[in-house]
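S.K.: sequence and predicted structure are below.
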Amino acid sequence: MKMKTWKRFGLFALIGLLLSWAIACTPGSESSSSSQSGVREVEFWTMQLQPQFTEYFNEAIATFESQNPDIEIRWVDVPWSAMESKILAAVSANTAPDVVNLNPNFATLLASRNAWLDLDDRVPREIRDRYLPNIWDASTFNGKSFGIPWYLTTRITIYNQDLFQEAGIPNPPETYAELAQVAQQIRDRTGKYAFFVTFVPGDSAEVLESMVQMGMELVDAEGKAAFNTPEGEAAFQYWVDLYQQGLLPRESLTQGHRQAVQLYQSGQIAMLASGPQFFQTIAANAPDIARVSAAGPQITGQTGQKTAAVMNLIIPRNTDVPEAAVKFALFVTNDENQLAFAREANVLPSTVKALKDSYFQQLPPDASPVDRARIISAGQMSSASALIPAIEDIQQLQKIIYENLQAAMLDRKSVRVALADAAQQWNARH
């Protein structure tokens, strides 16, 4: 599932006071959401999983309720685009669900306001150890766990074998250094671009993640800029050089990731960074391109780090049924259910045991491009994590870096000045 683009959160300014008041309350007892029969209700919100996975969740919920007759699950599916505003308003009004499906980046905005239940005392160490440690850490803030990992995606490289053959390149690049060479060779021999990446603030974080992969640290322990360094300068210079050498489409400064998808499906670029599930989209929209598409590993820098997108389950601090909510969240994310949902949704599980299943480790005899992509994607998880730190205002940091990087790409600032200006602008906010 595709990585969610960050949004602006001006709404916080309007409801900050109300939010602070609402979350100051402590969780109630389990009995306050119990019916007269003693059954506790757990309200469970997911993000846009109906109708495709309705049968899966209905069966899973029925199984949980049969095992826990004193708990009743009320499942509410929320459109992806509406989740952030709905959960923000619900937390503010003290009407939040008991378990909610979010990504760590947005969840951190409320973790900083103490909106979520601290899980460190409620999830024993032996259970936490069942999850991939680098993925569990993605849902921590100030050393406290606020989320339980659920499903994952990690980028791969989808590439056009015909264009690679025309350019005389046998394999897709695996590092950014190789990518620069491949970009030049494809441009010279085919007249087309190797790839498209967006520098539009608020859109894909791929460039920001690439800089981390190249060794640039974004912020220090106090949240101050840590990127005005030789590593940061090299990362800025890399993208400036590609753009000024004509190896990136000019519209990369003004168009978002959707443009990359359109260009790949029309055969105008040779590579696309996306998830394995995108093969199905290509097959539906551009069958001729799908027939010549293959999967390669995610491109990385000298750090060797790979990025993963994480979906987790969060429990609001004000839930009246904390024990039942934790129990259900751990049920949804246990080995068996993670494996079943990952197979159903073409994503990756976040537990160690489920990821070791042969489905993610061995190619079937009649392997399809989707099968190959899945194996490559799963194989990256040992070095994958959420590369963007879970800090408040992270979308503003992306905006500041992208705007200054664009200025350097357009020769309006030197790389050093752009980097220093970005650091100064970020630090002025803190």
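M.R.: Nice, thanks for sending it over.

S.K.: when you work out contacts or count neighbours from here on, use the C-alpha atoms and nothing else.
M.R.: Fine.

S.K.: the residue minimising distance to the centre of the chain: what secondary structure?
M.R.: Residue closest to the average C-alpha location in the chain (C-alpha atoms, centre = their mean): residue 309, at 2.6 Å. Put simply, residue 309 is strand when judged by DSSP: H, G, I helix; E, B strand; the rest coil.

S.K.: what do you get for residue 50?
M.R.: Under the three-state scheme (three-state DSSP), residue 50 adopts coil.

S.K.: pretty sure it sits against residue 77.
M.R.: Yes - between residue 50 and residue 77 a contact is recorded at 6.5 Å, counting by C-alpha atoms under 8 Å.

S.K.: circling back to that earlier point, can you tell me the closest non-neighbouring residue to the residue nearest to the centre of the chain?
M.R.: Closest residue in space to residue 309, ignoring its immediate chain neighbours: residue 153 at 5.2 Å, by C-alpha to C-alpha, 6 or more residues apart in numbering.

S.K.: nearest residue to residue 120 other than its sequence neighbours?
M.R.: In space, residue 120 is closest to residue 145, 5.8 Å off (C-alpha to C-alpha, 6+ apart).

S.K.: and here is the other one:
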Amino acid sequence: MPIPRRTARRTAATAAVLAVVLPLSACGGASGAGGEADASGKVEGSITFQTWNLRAGFKPYFTGLIADFEKEYPGTEVKWVDQPAEGYADKLSADAAGGTLPDVVNVSPDLLAPLAKAGLALDLDQAAAKYEKEYLPGAWAGHRVPGLEGTYAFPWYLNTGPLFYNKRLFREAGLDPEKPPTTYGELFDQSLRIAEKSKGEIATLANIPTIEDFGRYGVPLMNDEGTAFTFNDAKGVELLSKYKELYDAKALDPQALTATPESAGKKFLTEAVAMNPGSALDLEKFRKQAPTLYDNIGITEQISNTGKDNMYVMGVMVNARTKQTPAAVAFAHFVTDAQRQMEFAKQVAIFPSTAGSLDDPYFTEEDGTDATRVRIAAARSLKTAVNYTPVLLSEQMKTELRNAVARALQGKESPKEALDNAVKACDRLLKQS
């Protein structure tokens, strides 16, 4: 899948894997061979490693990595296959159904979940627990699946994004431009202040709340068993009620209901909204197209009541039914160890998931460039970040939540009614899958 943003739309992707893979669980059970495979033997033999649309941009990196592994472990052979982004989930489901799933597989948490439920993903808490301490806690936990015991993939690279804010708009509202909001309470108060002082001309936000916002607000999103969603609890209703207040006061942009990342970015570029998430590429755009904004740009961490930002995490899964468990585990760890992740992070705008790596000068020392400014801000937040998006939340479920939020903001339903209906719809979809 394309780098750096591994947040591509997988509308039917997870469903495709679920439909074909879950019936296989009868063959192995939820923990299946994953809980019993022995990774302690000699590292030898031939294994297959599958990545997700990475060959075109990073062939030299991966061929070098594989050569280094084979040199370190004589008697091993790694066959690298790379699949295109389109149809990746379909390929996984076909391989799972046909018994041809590669030994080591690049997965995202949502694609991992059905494979783990089918007993096809090795439980690393049993087979490779000694490696857990090498990774950030939030990254390791990102590959757990509700309803199952265990962790089912090595964390690989991470991504996140800081918030940009317009210091001039904060200053003109009588707010301290060096103290942007860090909690949702501060965000709501300052947003209403900006709207009031600008007589409704300036909104602070251009996007409606997503599942990540509910998570960062402190809303429990799903029960521990993974059988029902819970984002309609009192805190969830409170969050949506606050957004309704912002919407009515024009502190949330009136076009937020139909906003895309591109349209929201344009609003921020033209200084019609005061805050927006972004990347180093956006910062360069501001410098060239909006020098006044660029001169007043502030960079801060994501808004959070939990003290933890949101991360996007990718993983490397070991096939629980591989015939070369020691070699497959050793290679999956090799790909994701601190040395290899740092090398990869210096080639592309991603972040390592290994403990201590984000303290490297590459992620902490300014050099005067925009890319470094954003990289340092994002790296700082990732040390304690977590993946708030439930691994069982499909794109169709996200649409149900998005539509419910829109109905509440428009006053067609109360926040409680809207979230209750969204949870019912998502639970129904969950049972269907």
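M.R.: Perfect, thanks for sending it. Remember, it's a predicted structure, so these values are computed and weren't measured experimentally.

S.K.: re earlier: and the residue nearest to residue 309 of the first structure, how far is that from residue 322 of the first structure?
M.R.: Distance, residue 153 of the first structure to residue 322 of the first structure, using C-alpha to C-alpha, to the nearest Å: 28 Å.

S.K.: who's more crowded, these two?
M.R.: Comparing residue 153 of the first structure with residue 322 by other C-alpha atoms under 10 Å, the one with more neighbours is residue 153, at 28 against 22.

S.K.: map the more buried one onto the second structure.
M.R.: Aligned against the second structure by TM-score structural alignment, residue 153 of the first structure finds its counterpart in residue 159.

S.K.: hang on, residue 159 of the first structure in a helix?
M.R.: No - when the secondary structure is assigned by three-state DSSP, residue 159 of the first structure falls in strand instead of a helix.

S.K.: residues near the nearest residue to it once chain neighbours are set aside, how many?
M.R.: Closest residue in space to residue 159 of the first structure, ignoring its immediate chain neighbours: residue 271 at 4.3 Å, by C-alpha to C-alpha, 6+ apart. Neighbour count for residue 271 of the first structure, taken as other C-alpha under 10 Å: 29.

S.K.: what's the counterpart of residue 271 of the first structure in the second structure?
M.R.: Correspondence of residue 271 of the first structure to the second structure, assessed by TM-score structural alignment: residue 275.

S.K.: residues contacting that match?
M.R.: The neighbours of residue 275 of the second structure, taking C-alpha atoms under 8 Å, 6 or more residues apart in numbering as the test, are 163-166, 204-206, 268.

S.K.: swap in residue 181 of the second structure?
M.R.: Applying C-alpha under 8 Å, 6+ apart, one finds that residue 181 of the second structure lies in contact with 187, 190, 303.

S.K.: what helix or strand is the second one on?
M.R.: Assigned by DSSP states H and E, residue 190 of the second structure belongs to helix 184-197.

S.K.: for the helix or strand following that helix, give me the average deviation versus the first structure.
M.R.: Downstream of helix 184-197 of the second structure, the next assigned helix or strand under DSSP H and E is helix 211-217. Compared with the first structure after fitting, helix 211-217 of the second structure has a mean deviation of 1.4 Å; criterion: mean C-alpha distance after the TM-score superposition for the first structure.
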